[in-house]
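Participant: Pasting the sequence and the predicted model now:
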Amino acid sequence: MAKHMHFHREIDELKKTILTMGTLVEDRLRRACAILETRDRDQVQAIMAEDWEVDDMEIRVEEECLKILALHQPVARDLRLIVSIIKINNELERIADIAVNIAKRISTIMATATADFSLRHDYQPMAAKVMEMVKASLDALVTEDAALARTIFLMDDQVNGLRDVAYKTVIEEIGHRPDNAASLINAYLIARHLERIGDRAINIAEEVIYLVEGEIVRSSEDPV
């Protein structure tokens, strides 16, 4: 009985840690998306400097999962929970890394663009949709809501459409402003980074469905 109670205390602590990590990653992503408009150099540097926090938390979560697997050998739903958390842990760390990449792209644009350069494309709708996907995926994890997780697959089509618009805009701008070609390519890569964050949210949603229903699901696009 004591071992059983200890196991469930460890599971509860593990859940709290992965949710704390999710909150940290959401904040990192929100700040990275904000500097698309503000071009705040201090925020760019802060996001890059704080990357270690998420990396450290990812290691802690993985170590705790492996310890629980080794000591308690969980089965059935408890085993699905541990497996799902291991995978979601990795996805969250990758989202944080991509947020750092967005900050780096903006820093490069600010360093290399001509004085009159401005982004013609508005990235905020795409950023907002991606942040909505990440939030929904974490909400689905908290509430263990497979139906909510499935709604994230539909949001991905909108993100892909916005990425295509960004691509067309950048191609047109390069034709008009070849002197800013490097900055414009970095601008398009911001759209690609946002798209990949959406893919990570889909992967989290798939793990929530597996946790709740025991079914391995892959979206039609099968994100990488």
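Facilitator: Yep, that arrived. Numbers count the residues shown, from 1 in each chain.
Participant: Please count neighbours and contacts with C-alpha atoms only from this point.
Facilitator: Fine.
Participant: Next SSE downstream of the helix or strand containing Arg9?
Facilitator: Take DSSP states H and E as the rule and Arg9 turns out to sit in helix 2-38. Reading on from helix 2-38 to the C-terminus, the next helix or strand found by DSSP H and E is helix 41-49.
Participant: Tell me which residues are up against that next one.
Facilitator: Arg28, Arg31, Ala32, Ile35, Ala99, Val100, Ala103, Lys104, Ile106, Ser107 (CA atoms under 8 Å, 6 or more residues apart in numbering).
Participant: returning to that earlier point: quick check: which helices or strands does the helix holding Arg9 pack against?
Facilitator: Contacts defined by 3 or more CA pairs under 8 Å, 6 or more residues apart in numbering; DSSP states H and E place helix 2-38 against helix 41-49, helix 51-72, helix 76-112, helix 124-143.
Participant: So for Ile185, which of those sits nearest?
Facilitator: Among the helices and strands packed on helix 2-38, helix 76-112 comes nearest to Ile185, with 9.3 Å by CA to CA.
Participant: follow-up on the earlier one: tabulate the helices and strands packed on helix 2-38 in TSV, adding columns for mean neighbour count and distance to Glu172.
Facilitator: Below are those laid out as TSV (neighbours: other CA atoms under 10 Å; distance: least, CA to CA, whole Å):
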stretch	mean neighbour count	distance to Glu172
helix 41-49	16	28
helix 51-72	16	34
helix 76-112	20	18
helix 124-143	20	19
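Participant: For the ones you listed, could you give me a markdown table that also reports distance to Lys16?
Facilitator: Shown next, in a markdown table, are those (distance: least, CA to CA, whole Å):
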| stretch | distance to Lys16 |
| --- | --- |
| helix 41-49 | 23 |
| helix 51-72 | 10 |
| helix 76-112 | 11 |
| helix 124-143 | 10 |
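Participant: Mind checking those for the one nearest to Val159?
Facilitator: Taking CA to CA, helix 124-143 is the member of these nearest to Val159, at 6.0 Å.
Participant: Show me what counts as buried in the very next helix or strand once past the closest one.
Facilitator: Remark: after helix 124-143, the chain's next helix or strand is helix 146-176, criterion DSSP H and E. Going by neighbour count (16 or more other CA atoms under 10 Å), the buried part of helix 146-176 is 146, 148-153, 155-156, 159-160, 162-163, 166-167, 169-170, 173-174.
Participant: Included below, for side-by-side comparison, is a second structure:
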Amino acid sequence: MPDKHLSRQFDADLTLLSTRLLEMGGLVESQIVHAIEALNTFDPHLIERVLEAERRLNVMEMELDEEITNVIARRQPAARDLRLLMAASKCVTNLERAGDEARKIVKRTGRIATASSAPNINITEIKVSGEMALNVLRRALDAFARMDTAAADQIIRDDEAIDNEFRAFVRKLVTYMMENPRGISTGLDYLFIAKAIERIGDHATNIAEAVVYVVRGTDIRHEHRKQREREALHS
């Protein structure tokens, strides 16, 4: 990830941070995989695995935050090195929040599993958006590891597809709940699950934006959202 520096120890520090960050990303990926599988199977063991991973994730977040702070204090980096460390800190935060969303998914899944009667709701859009969110997170982590701005740009553009699946499911869910009032409680659980998946996609997009920030020195966090709003106004 980092360029070579005169200080070998600085290189070692950055390499270690990169390794730990990607390890954290791998843990979040496994959380999402298990959360989506639990949504399909209602397996209580998978639910517990996600919750246990979330506890480990919180510890990793605190450890990585401390490591980043220590590197900044010791090395007093400037320019791209400072941007890299700031971006790494933001990525840690986004990974922890993505893990929180996986926890929300299995919590709601557990509620649905214990409901007295499970309504017949087609959740195809949730499953599709779940796979899309997992894919975009993997790509975002790979883009961060390689500082690949072309891949990051594509991820940012692809985020709209997950949002579209979410909106399609919400429309279908609202219709279902209007026609089946007894299924409103479970319908709301599925709505929160769909929203959690959408937020995972948002956190992956934030990581991609961090890549652009490191390489180009440009903060684009709100640019593509404003572009969408302009396009919507003229469509």
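Facilitator: Nice, I can see it. Treat the numbers as computed from the prediction; the structure is a model and nothing was measured.
Participant: Chain neighbours aside, what residue packs nearest to the most centrally placed residue in the first structure?
Facilitator: For the first structure, Ile95 is the residue whose C-alpha lies nearest the centre (CA atoms, centre = their mean; 3.1 Å). Counting by CA to CA, 6 or more residues apart in numbering, Ile197 is the residue found nearest to Ile95 of the first structure once chain neighbours are left out, at 5.7 Å.
Participant: Give the full set of residues in contact with the aligned residue in the second structure for that neighbour.
Facilitator: With TM-score structural alignment as the criterion, the equivalent of Ile197 of the first structure in the second structure is Ile200. Going by CA under 8 Å, 6+ apart, Ile200 of the second structure touches Arg97, Ala98, Glu101, Ala133, Leu137.
Participant: Mind telling me what the last one corresponds to in the first structure?
Facilitator: When you say that, I think you mean Leu137 of the second structure. Per TM-score structural alignment, Leu137 of the second structure is aligned with Val134.
Participant: Excluding chain neighbours, what is closest to its match?
Facilitator: Of all residues not flanking Val134 of the first structure in the chain, Ala201 sits nearest, at 5.1 Å (CA to CA, 6+ apart).
Participant: what about the aligned residue in the second structure for Ser118 of the first structure, distance to Glu54 of the second structure?
Facilitator: Correspondence of Ser118 of the first structure to the second structure, assessed by TM-score structural alignment: Asn120. In this view, Asn120 of the second structure and Glu54 of the second structure are 30 Å apart by CA to CA, to the nearest Å.
Participant: same check, this time on Ile123 of the second structure
Facilitator: Distance from Ile123 of the second structure to Glu54 of the second structure, by CA to CA: 25 Å.
Participant: same question, Asp43 of the second structure
Facilitator: The gap separating Asp43 of the second structure from Glu54 of the second structure is 17 Å, by CA to CA.
Participant: Then Ala118 of the second structure?
Facilitator: Taking CA to CA, one finds Ala118 of the second structure at 27 Å from Glu54 of the second structure.
Participant: And Thr186 of the second structure, by the same measure?
Facilitator: 24 Å.
Participant: Kindly report the same for Gly110 of the second structure.
Facilitator: With CA to CA as the criterion, Gly110 of the second structure and Glu54 of the second structure are 16 Å apart.
Participant: count of residues packed around the equivalent of His8 of the first structure over in the second structure?
Facilitator: The alignment partner of His8 of the first structure in the second structure, by TM-score structural alignment, is Asp11. Using other CA atoms under 10 Å, Asp11 of the second structure is surrounded by 16 other residues.
Participant: Over to Pro77 of the second structure?
Facilitator: So Pro77 of the second structure, with other CA under 10 Å, has 15 neighbours.
Participant: need the contact list for it.
Facilitator: By CA under 8 Å, 6+ apart, the contact set of Pro77 of the second structure is empty.
Participant: so is it in a helix, a strand, or just coil?
Facilitator: Classification of Pro77 of the second structure by DSSP: H, G, I helix; E, B strand; the rest coil places it in coil.
Participant: Alignment lookup: it to the first structure.
Facilitator: Correspondence of Pro77 of the second structure to the first structure, assessed by TM-score structural alignment: Pro74.
Participant: go on, Arg55 of the second structure?
Facilitator: Arg55 of the second structure maps onto Trp52 in the first structure, by TM-score structural alignment.
Participant: and if you look at Val215 of the second structure?
Facilitator: Val215 of the second structure maps onto Val212 in the first structure, by TM-score structural alignment.
Participant: Could you tell me which residues make contact with its match?
Facilitator: By CA under 8 Å, 6+ apart, the residues touching Val212 of the first structure are Glu144, Asp145, Ala146.
Participant: 10 Å instead, please
Facilitator: Residues near Val212 of the first structure by CA atoms under 10 Å, 6 or more residues apart in numbering: Arg77, Arg80, Leu81, Leu141, Glu144, Asp145, Ala146.
Participant: again, but for Leu71 of the first structure
Facilitator: Here Leu71 of the first structure is in contact with Lys3, Phe7 (CA under 10 Å, 6+ apart).
Participant: how close does it get to Ile82 of the first structure?
Facilitator: Per CA to CA, Leu71 of the first structure is found 13 Å from Ile82 of the first structure.
Participant: Test my guess that Ile185 of the first structure contacts Ile109.
Facilitator: Yes - look at Ile185 of the first structure against Ile109 with CA atoms under 10 Å: they come within range, at 9.3 Å.
Participant: mean distance, the strand or helix carrying Thr186 of the second structure to its aligned residues in the first structure?
Facilitator: Assigned by DSSP H and E, Thr186 of the second structure belongs to helix 184-216. Aligned to the first structure and superposed, helix 184-216 of the second structure gives a mean residue distance of 0.8 Å (mean CA distance after the TM-score superposition for the first structure).
Participant: Please compute how far that helix lies from its chain's middle.
Facilitator: 5 Å (CA atoms, centre = their mean, to the nearest Å).
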